[in-house]
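Peer 1: Pasted the sequence and its predicted model underneath.
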Amino acid sequence: MDAELFPRPRTQIAPGAVHLPGWLDTDRQRELLAACRDWARPPAGLRTVRTPGGGTMTARQVCLGWHWYPYGYARTVVDGDGTPVKPFPDRLGDLGRRAVRDAVGEDVAAYDIALINFYDADARMGMHRDSDEKSDAPVVSLSLGDTCVFRFGNTETRTRPYTDVELRSGDLFVFGGPARLAFHGVPRVHAGTAPPELGLTGRLNITLRVSGL
């Protein structure tokens, strides 16, 4: 929003987990959206992720740098068209390091993974941990488009205690340190809440990680 009656403050959700509202300005959001549309095109484009139990994730995904599949990483789209994963761009690495400095004041080794999830109005993400990496560097999450409820939990269980955070377009969420392996998910997307000037129907989440591989 251009103006709010009560501006949203920077918030520490848990030790090591920080929410920075409005971190991306409109121009940077547009740039990232245009890039995501390019990355989503085949080969190695946007796909539906199938779980080992035979189900499918409702959020669709494209990967950069390393291809994630349940529960590991590969250099090719082993659960899709089999083509090499698209390269991880330096500009995302720079953005990730700046995000961590702004959020938690740390300098991080080079980011080399991006997982880009697209949520339509009916998509959800169950509670899970980002535990397939060999590095404990903070995870960087950037939101574009529709507002969502982001549920940030604890490191022991998928259930309570957890905190529900409203993530809007342009928001940054970073979690590392003692919160690095916290369970988290997206129980709800508020359809039609994306900024009109963005020209996006749905929600994009760009998650940056350090593989340690």
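Peer 2: Received the coordinates, thanks. Remember, it's a predicted structure, so these values are computed and weren't measured experimentally.
Peer 1: CA only for contacts and neighbour counts going forward, please
Peer 2: Will do.
Peer 1: show me where the protein has strands.
Peer 2: 11-14, 17-20, 60-64, 67-69, 72-74, 113-119, 125-128, 139-145, 147-152, 163-167, 172-175, 184-190, 203-209 (DSSP state E).
Peer 1: what's the last one packed up against?
Peer 2: Translated: strand 203-209. strand 113-119, strand 139-145 (3 or more CA pairs under 8 Å, 6 or more residues apart in numbering; DSSP states H and E).
Peer 1: Now these in TSV, please, with extra columns for mean neighbour count.
Peer 2: Shown next, in TSV, are those (neighbours: other CA atoms under 10 Å):
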stretch	mean neighbour count
strand 113-119	24
strand 139-145	25
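Peer 1: Tell me which of those strands lies nearest to Y69.
Peer 2: Closest to Y69 of the helices and strands packed on strand 203-209, according to CA to CA: strand 113-119, at 10.6 Å.
Peer 1: Use this one as the comparison:
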Amino acid sequence: MNGARIWRGLLDAPAQAAVLEDLRAVVRAAPLLRPVTPGGRAMSVRMTAAGRVGWVTDRAGYRYADRHPGGGPWPPIPAAVLAVWDAVAACARTPDCCLVNFYGEGARMGLHQDRDEVDFTCPVVSLSLGDPGLFRVGGTVRGMPTASTWLCSGDVVVLGGAARLAWHGVDRIRFGESPLLPQGGRINLTLRVAR
């Protein structure tokens, strides 16, 4: 789909539940925050991260940071999440960041490029958990035609090669549809080599 490779149901229900349990430990160590864009607008998703660095945004700009905005270190990326990278990334380097986005009811992510990293030969690997999200991906130039598909819990997307800098986003979620998160919501994990 516009160069994005999609693995449907790569993680089965028990594997999804195991990753979710690992993520609960990540969030205890580095709580979810609602970030603010450099323009001062609060994003609709809540975020945290795991790994050597985490992606942050605030009035100072978009960047990778060595510590959680609360001051503590980022927790390590769970082994089960790194196994997803190993299965699909086809990259010799190991990710040093796992961005965790939580989509509550009405949350979305506008079209954007992942371009704060230093090595674009490494892909961005995205794992969906929980409620379905309508994923949209275009070309590497803003305004190029886009295509959309619903990503379900356990699906994995790889943006690599010619699609590494593709514009992409999540237009909406079908809140409360997945049994993985009893109170509803979607979690998206994106693994990347940031530095």
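Peer 2: Here it is on my side, so go on. Owing to the predicted nature of the structure, the values given are computational and were not obtained by experimental measurement.
Peer 1: What is the neighbour count of the alignment partner in the first structure of R24 of the second structure?
Peer 2: Aligned by TM-score structural alignment, R24 of the second structure pairs with R37 of the first structure. R37 of the first structure: 11 surrounding residues under other CA atoms under 10 Å.
Peer 1: for the second structure, what's the longest helix?
Peer 2: Counting by DSSP state H, the longest helix found in the second structure is helix 13-29.
Peer 1: What residues of it count as buried?
Peer 2: Neighbour counts using 16 or more other CA atoms under 10 Å place Q16, A17, V19, L20, D22, L23, V26, V27, A29 of helix 13-29 of the second structure among the buried residues.
Peer 1: Kindly report the same for stretch 135-150 of the second structure.
Peer 2: Counting neighbours by 16+ other CA under 10 Å, stretch 135-150 of the second structure gives F135, R136, V137, G138, G139, T140, T146, S148, W150 as buried.
Peer 1: Repeat that for stretch 109-120 of the second structure.
Peer 2: Buried residues in stretch 109-120 of the second structure (16+ other CA under 10 Å): M109, L111, Q113, F120.
Peer 1: Quick one: map the second one onto the first structure.
Peer 2: Using TM-score structural alignment as the criterion, L111 of the second structure maps onto M127 of the first structure.
Peer 1: Go ahead and confirm that match touches H184.
Peer 2: Yes: counting by CA atoms under 8 Å, H184 is a contact partner of M127 of the first structure at 4.8 Å.
Peer 1: Trace G138 of the second structure over to the first structure, please.
Peer 2: Checking with TM-score structural alignment, G138 of the second structure has G153 as its match.
Peer 1: residues in contact with its match?
Peer 2: By CA atoms under 8 Å, 6 or more residues apart in numbering, G153 of the first structure lies in contact with T159, R160, P161, Y162, T163, A182, F183, H184.
Peer 1: Apart from its chain neighbours, what residue comes closest to it?
Peer 2: Ranked by CA to CA, 6 or more residues apart in numbering and with sequence neighbours excluded, the top spatial neighbour of G153 of the first structure is Y162, at 3.9 Å.
Peer 1: on that earlier part again, tell me the one among the buried residues of stretch 135-150 of the second structure nearest to Y62 of the second structure.
Peer 2: Nearest to Y62 of the second structure among these, with distances taken as CA to CA, is T140, at 19.4 Å.
Peer 1: Roughly how far does that closest one sit from A162 of the second structure?
Peer 2: Look at T140 of the second structure and A162 of the second structure: by CA to CA, to the nearest Å, they are 8 Å apart.
Peer 1: repeat for F135 of the second structure
Peer 2: 18 Å.
Peer 1: How far off centre is stretch 93-107 of the first structure?
Peer 2: Centre-to-centre, stretch 93-107 of the first structure and its host chain are 15 Å apart (CA atoms, centre = their mean, to the nearest Å).
Peer 1: about what we covered before: take the buried residues of helix 13-29 of the second structure and write them to JSON lines, including distance to V45 of the second structure.
Peer 2: Below are the buried residues of helix 13-29 of the second structure laid out as JSON lines (distance: CA to CA, whole Å):
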{"residue": "Q16", "distance to V45 of the second structure": "20"}
{"residue": "A17", "distance to V45 of the second structure": "21"}
{"residue": "V19", "distance to V45 of the second structure": "20"}
{"residue": "L20", "distance to V45 of the second structure": "17"}
{"residue": "D22", "distance to V45 of the second structure": "20"}
{"residue": "L23", "distance to V45 of the second structure": "16"}
{"residue": "V26", "distance to V45 of the second structure": "17"}
{"residue": "V27", "distance to V45 of the second structure": "14"}
{"residue": "A29", "distance to V45 of the second structure": "19"}
